[in-house]
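Predicted model and sequence follow; I will ask about them next.
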Amino acid sequence: MKIAIIGTRGIPNYYGGFEQFAEFFSVYLVEKGHEVYVYNSHNHAYQEKTFHGVRIIHQNDPEHKLGTFGQFIYDFNCIRDSRKRNFDIILQLGYTSNSIWFFLLPKKPISITNMDGLEWKRSKYSAPVRQFLKFAERLAAISSDYLVADSLGIQKSLKKRYGKDSTYIAYGAHPFDNPDISVLDKYELQPENYNMIMARFEPENNLDMVLEGVVKSGDETPILVIGKHETKYGAYLKGKFGQYKHIRFTGGIYNLAELDSLRYYSTLYFHGHSVGGTNPSLLEAMSSQALICAHNNDFNRGILGDNAYYFSNPAEVATLLLTTKKSDNLQLVKNNFEAIKRDFNWEKINGEYLQLFEDCMARHQSGK
């Protein structure tokens, strides 16, 4: 098959979850004998024409000049270019800035769209933007030949809102069992004597709720707050909690091995995300054998089941801090680690996508 992947800033990954998936999956497809193209921003750090056999197509991306609006132009450029490539399948990762150009997609290729999370629910967006995102989601759902949902909650929502079936394929992670205890020296920490929360600094990720619980508990065990905090919301949180020395705003940490080691040796790992599908950082926490305390919602429960503690308010966070120890819950940690190996490993996830592609091609060729 001749396959294109659009909707990301490009590979190798320097940005986020979809880029990480595009990197792993495109290389996997090449190893299976397929001809694969990934669209990259023209100012991506990687400027070569191939990456482990994957062909890179750089397109003009004015986001650095125009902000968010530049993403729409970049996606337009990618879709316009795809019209001359004679692809069999175009995989679109997300819909935010590309679904409005659906009418420009070439007619021959099968279009498959990963529908991402419920972007229009994110409180960081203004009411008009959220209304647009609802519209963009609808366009993607209706215009795509096939849909992928990366959580059962998203799959249920697509069926309810649009009457459209989708294929559930989760995100993936690599099992991690090689921690480096020397990483703790860099942060002046002791094993299982600190807690963590890691997220983008956005209200729906509930950092405020977790940190209020930390203060409410009176527990002065260090907690690392990991994420880029040079934002309006970050300034608000630092202003509110900066006086508490045990609440440490580390900024973003992008070394995955370092992050995995920090998660591995932590006492409690708080996951506050409340909107979206299968969150990559949640799977990484499971894979690095952290004891997870997650915001109580269908998305998190759909992944963790009974193998985590849950919270809905600061008081519940405080109770968890005062009553929960990792050493008493090693079975939960083991169950999540086994789930990564069994259900969420990249080989399985990549294989499920390839199976979907093959099924779609067979249906397409048979006219069904």
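Perfect, thanks for sending it.

For the rest of this, base every contact and every neighbour count on C-alpha atoms.
Fine.

got a list of contacts for stretch 53-61?
26-27, 30, 35-43, 48-50, 70-71, 73-74, 77-78 (Cα atoms under 8 Å, 6 or more residues apart in numbering).

Tell me which other helices or strands the helix or strand where M196 lies touches.
Using DSSP states H and E, M196 sits in strand 195-198. For strand 195-198, the packing partners by 3 or more Cα pairs under 8 Å, 6 or more residues apart in numbering; DSSP states H and E come out as strand 223-226, strand 269-271.

here's the one I want to compare it with:
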Amino acid sequence: MKIAILGTRGVPANYGGFETCAEEISVELARRGHEVLVYGRKGNYNDQENYYKGVRIYHIPRLKGKVTETFSNTLLSMFHVLAQKVDIIYVMNTANSPICIIPWLLGKRVVINVDGLEWRRKKWGWFGRNYYQFAERLSTIFSDRVISDSMGIRDYYLERYKTDSTFIAYGAQIEQSTRPEILQEYGLEPGSYFFVASRLEPENNADLTVKAFEKVKTDKQLVIAGGANYKSSFIKNLEKTTDKRIRFLGPVYKEGHIKELHCHCYAYVHGNEVGGTNPALLKALGYGNTVLALDVPFNAEVIKDAGIMYQRSSEDLAEKMQFLVDNPYVRSTFSTKAINRILEDYTWTKITDEYEQFFKDVMAGAFKKGVNEKELIRTS
């Protein structure tokens, strides 16, 4: 098959979940003999490189800006890909669904990964929230099939838009520390800190984590890695804490640094409540972290019994953190469970297998013909 992937910043991945997914599945599909094109944003990587591990990469311009960047880059990428005679156009991000009308009108095979419920993010004003809800509806019209990254998102599209979708999660690698000396750059010791690695946006609840940690009796630190790609009063308010045990590292992009910060933390705190299967949560499990996760359906679906769920209150999170501080022996149990959880359902090999079969089904016109998905799986 010849498959084009649009709507990400490009590969190699150095930013978020879409990029990691694009890299992992494109490289593996190319290794299996498929021809894969990945479109990214000019200026994000070395624009002189045309191939990455067997994947053809294109660096396409974009209009910089929180609102314009994704849409403009995907639109220009779409015009380019239509001249490439690909079998399947795979578009990531609900925001790009209006663009899918172009290949849809031309009779091209196009699928879209809708990710989480972007309109619930508090950074968006009235226009942004309504645009994303409008784009959700269009994604069910201008595509051969919607991909949902969690069963919770699949249920949402069934209930709200009466549209079934194909559930394919993100994946993670099982990784261990290889450069422990990196911790010295941050003045940290192994096991001496709780860790958060996330975009610092309100719906990821870093403020709740800060308030909770302020209540915990420990000499450990709370280390927060992340920022926002826009000016944020939320971050300014976070940094007003007077607790000297809390440290803000800002965005951490140096190769291998996030991995080492994960691998040596005492526990990882995951406060995201909006998305579907969250790549940051999967990474934490893949590193063998003891995970404290906000109790929302998307997180519970991933965690099962491999971590500790907390309610949306600083008191409850503080109680769970204090429990881990007072009972360090439980960490080894959760570390083993975390790794087994990834091996059970979220290896990139398994995820790529699912994508490969899905693309074959799209090629066969199964979804256009209205074949029942359960029957399709049974007969594949």
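Noted; the coordinates are in hand. Worth saying up front: this structure is predicted, and the values here are computed from it rather than measured.

Got a TM-score for the two of them?
Superposed pair, TM-score by TM-score structural alignment, normalised by the length of the first structure: 0.92. Supporting alignment: 363 aligned residues with a Cα RMSD of 2.0 Å.

circling back to that earlier point, using JSON lines, please lay out the helices and strands packed on strand 195-198 of the first structure together with distance to L133 of the first structure and mean neighbour count.
Listed next are these as JSON lines, based on distance: least, Cα to Cα, whole Å; neighbours: other Cα atoms under 10 Å:
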{"stretch": "strand 223-226", "distance to L133 of the first structure": "28", "mean neighbour count": "22"}
{"stretch": "strand 269-271", "distance to L133 of the first structure": "25", "mean neighbour count": "27"}
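
got a markdown table for these, with distance to K107 of the first structure too?
Shown next, in a markdown table, are these (distance: least, Cα to Cα, whole Å):
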| stretch | distance to K107 of the first structure |
| --- | --- |
| strand 223-226 | 44 |
| strand 269-271 | 42 |
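
quick one: which of these is nearest L158 of the first structure?
strand 269-271 (24.7 Å; Cα to Cα).

which residues sit against that closest one?
Here strand 269-271 of the first structure has contacts from 195-199, 205, 210, 263, 282, 285, 290-295, using Cα under 8 Å, 6+ apart.

Only whichever of the residues you listed are buried, select them in PyMOL.
To isolate the buried members of these in PyMOL, using 16 or more other Cα atoms under 10 Å:
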select buried, resi 195+196+197+198+199+205+210+263+282+285+290+291+292+293+294+295
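
in the second structure, which spans are helices?
17-31, 69-81, 101-105, 126-139, 151-161, 206-213, 233-238, 257-263, 279-286, 297-303, 314-326, 330-345, 348-363, 373-379 (DSSP state H).

Which of the ones you listed sits closest to F248 of the second structure?
helix 233-238 (9.1 Å).

how big is the offset of that closest one relative to the first structure?
Average distance, helix 233-238 of the second structure versus aligned residues of the first structure after superposition (mean Cα distance after the TM-score superposition for the first structure): 1.3 Å.

what does that helix correspond to over in the first structure?
Using TM-score structural alignment, helix 233-238 of the second structure lines up with residues 232-237 of the first structure.

Tell me the residue in the second structure aligned with K159 of the first structure.
By TM-score structural alignment, K159 of the first structure lines up with L158.

can you tell me which residues contact its match?
L158 of the second structure neighbours (Cα under 8 Å, 6+ apart): D164, S165.

Please spell out which residue in the second structure sits farthest from the middle.
Within the second structure, the residue lying farthest from the chain centre (Cα atoms, centre = their mean) is K217, at 32.6 Å.

Please tell me how far that one sits from A4 of the second structure.
52 Å (Cα to Cα, to the nearest Å).

Can you give me the neighbour number for the aligned partner of S143 of the first structure in the second structure?
Superposed on the second structure with TM-score structural alignment, S143 of the first structure falls opposite F142. By the criterion of other Cα atoms under 10 Å, F142 of the second structure has 22 neighbours.

wait, F142 of the second structure sits on W104?
Yes: in this structure F142 of the second structure lies within contact range of W104 using Cα atoms under 8 Å: 5.7 Å.

Find residues that contact each of those two.
V110.

re the thing from before, just name the most buried of the helices of the second structure.
Most buried of those by mean neighbour count (mean count of other Cα atoms under 10 Å) is helix 279-286; its value is a mean of 24.

Now that one on the first structure. Mean distance?
Averaged out, helix 279-286 of the second structure is 0.7 Å away (mean Cα distance after the TM-score superposition for the first structure).

so that helix matches what in the first structure?
Going by TM-score structural alignment: helix 279-286 of the second structure matches residues 280-287.

hmm, who's touching that stretch?
Residues contacting stretch 280-287 of the first structure (Cα under 8 Å, 6+ apart): 17, 171-176, 198-199, 260, 263, 269, 271, 292, 333, 336-337, 340, 344.

ok, now with 6 Å
For stretch 280-287 of the first structure, contacts defined as Cα atoms under 6 Å, 6 or more residues apart in numbering pick out A173, P175, F176, N336, F337, I340.

Let me know the closest of these to H364 of the first structure.
A173 (31.3 Å).

Now do the same for that closest one: its match in the second structure.
Per TM-score structural alignment, A173 of the first structure is aligned with A172.

need the contact list for its match.
A172 of the second structure touches L282, K283, G286, T347, counting by Cα under 6 Å, 6+ apart.

What of V91 of the second structure?
I5, L6, G7, I112.

Of those residues, which is the most crowded?
G7 (30 neighbours).

Map R341 of the second structure onto the first structure.
R341 of the second structure maps onto A339 in the first structure, by TM-score structural alignment.

Distance of its match relative to L330 of the first structure?
14 Å.

same thing with S266 of the first structure?
Distance of S266 of the first structure to L330 of the first structure, computed by Cα to Cα: 13 Å.

and if you look at G153 of the first structure?
Taken as Cα to Cα, the span from G153 of the first structure to L330 of the first structure is 28 Å.

now do Y162 of the first structure
Taking Cα to Cα, one finds Y162 of the first structure at 42 Å from L330 of the first structure.

Equivalent analysis for V183 of the first structure, please.
22 Å.

Show me the contact partners of stretch 340-348 of the first structure.
Contacts of stretch 340-348 of the first structure (Cα under 6 Å, 6+ apart): G172, A173, H174, S287.

And for the closest residue to the second one other than its chain neighbours, the neighbour number?
If I follow you right, that is A173 of the first structure. Sequence neighbours aside, N345 is the residue nearest to A173 of the first structure in space, at 5.4 Å (criterion: Cα to Cα, 6 or more residues apart in numbering). For N345 of the first structure, the count of nearby residues is 20 (other Cα under 10 Å).

OK, contacts around P251 of the second structure?
Taking Cα under 6 Å, 6+ apart, one finds A225, G226, G227 in contact with P251 of the second structure.

which of the residues you listed lies closest to G276 of the second structure?
Using Cα to Cα, the contacts of P251 of the second structure come closest to G276 of the second structure at G226, 19.6 Å.
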